[in-house]
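Asker: Sequence plus the predicted model coming up.
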Amino acid sequence: MKRDISVVATLLLSTLTAPTLADHATPEEIEVTGIQPTTRLTLDTEPGELPLVDTSALLKRLPGANVNSNGPVTGIAQYRGLFGDRVSIHIDHAPALTGGPNAMDAPLTYTPPLLLKSLVVIRGIAPVSAAQESLGGHMTASLDRGEFGDDEDFDVSGSLSSRFNGVSDGSSSALKSTLANNQHKLSALFSHDEGDDTRVGDDDEIGGSQYRRGRYDLSYGWRNDNSSIEIYTGELDTRDTGTPALPMDINYIDGDTVGTNVSTTLGEVILSGHLSYNHVDHKMDNYSQRTAPDSLARYRINNATAHNTAWSLQARWPVASGYLSVGTDGNETVHTATITNPNSALFEVANFNDAERDTYGVFTEWEGEIGEWHVQTGARVNRVKMDSESVGASGMMGMMAMNADMLASAFNNGDRDEDFTYLDLALNLSRPLTDSTTLNLGLGRKNRAPSYQERYLWLPLAATGGLADGRNYIGNLDLDEETAHEVTVGIDWQTGKAWATPQLFYRRIDDYIQGVPSDNATANMLSTMMSGDTALMFDNVDAKMYGADMGYGYMISATLRLEGNLSYVRGKRRDEDDNLYRVAPLNNRLSLIYEQRALMLALESVLYASQNKVSDFNQEEKTAGYGILNLSGSYRLTPQLTLSGGVENLFDNRYEDHLAGYNRNGDSDIALGERLPGAGRNIYLAATLHW
């Protein structure tokens, strides 16, 4: 029984206020008999429907996904308990670049929600062709650059969106405009987000949660019957934005992007590729947007820069009853960060000095039919080259200066130049069991080399890629790569009125990288001088993660339906009796949605269980469970004009999201060291005009 792929995926995986959740299968993919396995969870967004400033918050609407929030636009993607560099994120098919050493500019902040076309999460084990390093899964965010026309005549299309969020007195606006015919497409995008501190229950405010961000993008596309090319350039401009879970706030982030995506068909061979360059200038400090340190000697500014060049080239052609792909890709990155004191011209710390991390890969993949099985299997070999220039510090006094010099000397004399070579394998299988049920199986081996912070953080600091646990860390030049072996088992089930996509997973990770108590006496002495606590050192341990998640729903009538998603993950160390840090608790999101013609109304329940299985080494605090209700609706006044609005956290409950960080901003109604609470009641209104 053949079924329309996008319709089935929409029925299985749609979520509140997302008009479609479609499987973005490319036209050349094999059409299979039975229900297409839900390997891609795609959230197509409509401007204004959700009152979000940070695109990463959309992940909470997809099974297995979540977000670690360190600030209003600093959300770090989490998938099945893994987050940060372990989760591969592409923006318009190119690897994202995070410029700051603490991920204040997390990848998805470069794609504001009002400019977003879709957010795709590959469920389970990502194909080797999708990304170079995808131990924690793979996501792709695409900006809405319009569509080609149907004939030779040029038409102008686009939209203007505006939204107001009451909880932060925030506003968001966006303009999208496209001039196109059937062969040429010129698009311009603009958005601006701005808001004050977020209010929580009991009329408190989260100090340092203000934000201001602009995003600009220009692109040109061309196509004919066999080929296409898209060239784009864009800029992110973030100013005076708080990150209350981190030791500093954002003065500015200037991110520049240029890239191209190309494809062509030569006979039966499809060639595709991309080339991109990103550059980030990022300044942060610990005094301009929060209570300043009590001593002028503790004032800090961190100026960070980063750039990367990334490319890929892939060929795909028919082989046997499927398609064979062969490709290569690369991503060369450089990070530098220098810490200074505005009150002392002598003080300077080379936090990172031209820290290089270059990844080169080759892969092959086959997808097709073997009997009743749909098979996707592949292998990838990656080589990661890492190096750093010498580091040092000046302007410190006494024992602090002596200890810093000893650490710098040990680092500079160490083996900073290191190569990692490893093999990734992936096998995904599916077959129909009945007309309404499909079995999905996955096996994978995935690897990740250390991040530049994990190897090259030579001084005990909190520049840890956004861990936000309040501890100082020191890097480790002797780290090995992480190796994960994973198995997934699930079904896709659909009847005329109901659907569900449960999936179980088990992941065993050898040489998992996390902080352990440092045995470096010099680092511990210096960390104690700075923070009162000894340092943690990045090291290899053994871990495991397992759990289950699913999307589900039921059509009550032609106009009324239930939709939801359920997620659970458990993370533990295998070598010691401890839990992994910052893992989302059991959670469920269920919506009752009414849709008829131009009107949509939704009542949403969000439930999170308590999280008692916390990490001792991070001194992670337990959190209580909570539940909130959200109301939303939209009405299409004309084919061009849509009004929408709603109320989040209807009863203004005060709650703590376990994945939120701990407050480090003294100018706040939230005590220092207390976990940051969720937003209070938020009344929002929005309007979108299409043409």
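Answerer: Received it, and whenever you're ready, just let me know what you need.
Asker: CA only for contacts and neighbour counts going forward, please
Answerer: OK.
Asker: what about Lys283, neighbour count?
Answerer: By other C-alpha atoms under 10 Å, 22 other residues sit near Lys283.
Asker: Could you do the one 10 residues further on as well?
Answerer: Pro293 is flanked by 13 other residues according to other C-alpha under 10 Å.
Asker: and what of Thr264?
Answerer: 18.
Asker: Also Gly322?
Answerer: Taking other C-alpha under 10 Å as the criterion, the count of residues near Gly322 is 17.
Asker: Also the one 10 residues further on?
Answerer: Using other C-alpha under 10 Å, Glu332 has 18 neighbouring residues.
Asker: and here's the other structure:
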Amino acid sequence: MRKIFYNSGIRIMFLLVFILLVHYSYSQEKTIKIIDEKTELGIPDVHYHYGEASGFSDNNGNILLQLTDDTELFLSHLQYGKIAFSSDEVKNLANEGVITLAQSSTYLPAALVLVHPAAGNNKTMEFSVQHKLAHDAGNLLESVPSISTIRKSGAYGFDPVLRGFKYDQINLVLDGSQTASAACPNRMDPAASQIPINMIAEAEVLKGPHSLRYGNAFGGTINFKSSTPDFKEKTKVVGRLGTSYESNGNIFRTEGVAGVAGPKVDFRLFGAYSTGDDYTDGEGVEIAARFNRLNWGGKLGVKLSQTQNMGVLVSNNIAKDVDFPALPMDLREDNTWLVNASHSAVFYDKVLTSWNTSLYGTMVDHLMDNYDKVLDPRMVDAITDAETRNYGGRTELRFDFDKSYLYAGADYRFESADGYRERTMLMGPMNGKVFTDNVWQDAEINRTGIFGEWHIAHPGFQFVISGRLDINSSKAKNPDPTFEEIYSDLESSQVHPSVSVGGTRLFNENFSLGLWMGMATRSPGIAERYINQFPIGLDPYEMLGNPDLDPEKNNQLDLVFRYQTAKTHINVNVFTSVLRDYISSEIREDLQPAMSTSPGVRQFVNIKKALMTGFEAGWTQQLSSFLSHDLSVVYTYGKNQKLDEPLPEIPPLEIKYRLMGNFTGSKVKPEILFRHAMKQNRIAESYGETKTPAFSVVDAKLSWLINSVFTMTGGVQNLFDEAYYEHLSRSVRGAESRPIYSPGRSFYATLTISFL
């Protein structure tokens, strides 16, 4: 009896121990769901490495971990990059059951490992539904502090100016590589106007010559990032449709996306159409602002495997009958094709962790004339037919080390421009004669570069070393005989380096201080080298290219202060650019203009010394759970040290204040924006620049998320009907020279239907 009881007790004891061990084992096994930061949906195919275990998340984003002590978790994904978690962080995440990831830029190039320090100071602008309805990306960029635009039209072709840097001094790209060159000598079609806005997810603004991965960033880089493929667990139809109307100018806009997304393929067709007419300014004066813009195309994303993606984007932009009151001609038609193909791959458990390659082509055909210009007397009919071609590619590798990571790669860009102006004389002894001007001289530029960017992390410090080496060659394949008489050699070949070194000192979780030093060298662009007596500048003088120009040099210093808490973010950036061989122009008294309406000829020349300096300050604060505000102040000072006068086209000090509400679970969002620009007294009189008065403008809007499908936005721009114009707005040509005033009061409404 006792023996039986004894044996039974032993069995029960062993059974209890076994149950406890099994329970302990299973208690250490945790399921964690990996979700997208914005959509909060599970992310499939996330590669994980935890001790001896590795694998991929399932279709719902779940991974199963057998928790152990002192073991780090490593996650990798083609679109979300790489991130590491310490053993303590893993335990906390396991208790919460969720890991949240944010998409990195263009698959993996901006992947994060712990903390990714920005090279210098950058600003990211996410594209909302209302942004996607816009017809000009340059106009959208004005919402970014430190960016203004040169306006030659009331509604189209806004050319960005970043801290006083403009045109070829800014590296503007699509998805880190693709470029477009204005075929119009007057830049009616700047690169920003060619961006397919409704397929853009965000625009990244990198200030200064500190991030050199995407090309020669002389004054800064603006990188428009198209939406990444959104693969679905099950094949489904996706789509979005938006429309808006603006009262002042009778502006109608519409855009849409339709496609199919599945586990392996994401294919979308997109289109946008906008049209507008003349508007009235705050004084009731009518401003010529007619425009028509159609953009359409398609984007294909293919998941080749869990580690490789391929993408193709095709976009066609057509602009017709656009008024440019500040120019001698109007845009008759601009037809642009953008085509690019990309391949991205990640590699697990290797030093080489990613490889991204892209190829692109951009073809711009441009036609402009003066047929609709009111000229009294009309002495000449003029028409210009021009084209530009851009081809290139980029490849980049990323290497991950213990406490640092390195980007290394190469890129190539080919740019060409050709076109003629035809002038038919209507009066005088030459009545009926036709003259043909060789505007672009079939010029071309080849750029080949190699680059590297090394990020180094130490406790309390983050360092970035960025550099590139460019080989730049140019020639005119069909030079004008008169141009050849001025210059003995029309070909040029230059090699120039660029380098940036900087870092951030993290004093604590709230306060950091960064110092960035950069030196960039930029070869002259096609217009600066080969434009053949065409009025493309601030004044009506005809500009003459100069193939003998030396490269510009920018030696820049940025000091970046940041203070951040849970509810407050303060950022101050002070910069100074010492410029050598700055490209400007001077009047040539010995040359006669081709057009009698021009006062003379200006030739591009180098200025030995110029200076730009200034600051940007921003303050964002969460006042309560439903109210926040932000304040920004920007200023740039530019000086031509040769002529001892200000540099032209430098915007004045500007203040922006925005008050935002967030009610009923983020469904109702009111917003008020106040903007004040100071008077600009610092002007370049040698360019005919005039002083600009100060002004204040108030805008208001209300967004309503009706449900997950419908969104409405309504508002008013220039609420108090202020009569004002920007300092960078050109003046209307004619007997009465008057700047292009901005629109007066205008009401607008937007409706969007989304099934994405």
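Answerer: Sure thing, it's come through. All values reported here derive from a predicted model rather than from experimental measurement.
Asker: what's the TM-score for these two chains?
Answerer: The TM-score (TM-score structural alignment, normalised by the length of the first structure) is 0.88; 642 aligned residues with a C-alpha RMSD of 2.4 Å.
Asker: what's the average distance of stretch 422-431 of the first structure to the second structure?
Answerer: Its matched residues in the second structure lie on average 1.1 Å from stretch 422-431 of the first structure after superposition (mean C-alpha distance after the TM-score superposition for the first structure).
Asker: Please pull up the equivalent of Arg163 of the second structure in the first structure.
Answerer: Superposed on the first structure with TM-score structural alignment, Arg163 of the second structure falls opposite Arg80.
Asker: quick one: contacts for its match?
Answerer: Neighbouring residues of Arg80 of the first structure by C-alpha atoms under 8 Å, 6 or more residues apart in numbering: Gly64, Ala65, Gly136, Gly547, Tyr568, Val569.
Asker: How about the fifth one, nearest residue that isn't a chain neighbour?
Answerer: Of all residues not flanking Tyr568 of the first structure in the chain, Leu586 sits nearest, at 4.5 Å (C-alpha to C-alpha, 6 or more residues apart in numbering).
Asker: so who does the corresponding residue of the second structure for the one you found touch?
Answerer: Under the alignment (TM-score structural alignment), Leu586 of the first structure pairs with Leu653 of the second structure. Neighbouring residues of Leu653 of the second structure by C-alpha under 8 Å, 6+ apart: Val633, Val634, Tyr635, Thr636, Ala677, Met678, Gln680.
Asker: Between the residues you listed, identify the one with the most neighbours.
Answerer: Neighbour counts for the contacts of Leu653 of the second structure peak at Val634, which has 23 neighbours (criterion: other C-alpha under 10 Å).
Asker: Against Glu387 of the second structure, how distant is that one?
Answerer: If you measure Val634 of the second structure against Glu387 of the second structure using C-alpha to C-alpha, to the nearest Å, the figure is 37 Å.
Asker: likewise Ser742 of the second structure?
Answerer: Look at Ser742 of the second structure and Glu387 of the second structure: by C-alpha to C-alpha, they are 30 Å apart.
Asker: so Ser632 of the first structure makes contact with Leu603?
Answerer: Yes - judged on C-alpha atoms under 8 Å, Ser632 of the first structure makes contact with Leu603 at a distance of 6.7 Å.
Asker: And the two? Which one has more around it.
Answerer: Taking neighbours as other C-alpha under 10 Å, Ser632 of the first structure and Leu603 compare with Ser632 leading, 23 against 18.
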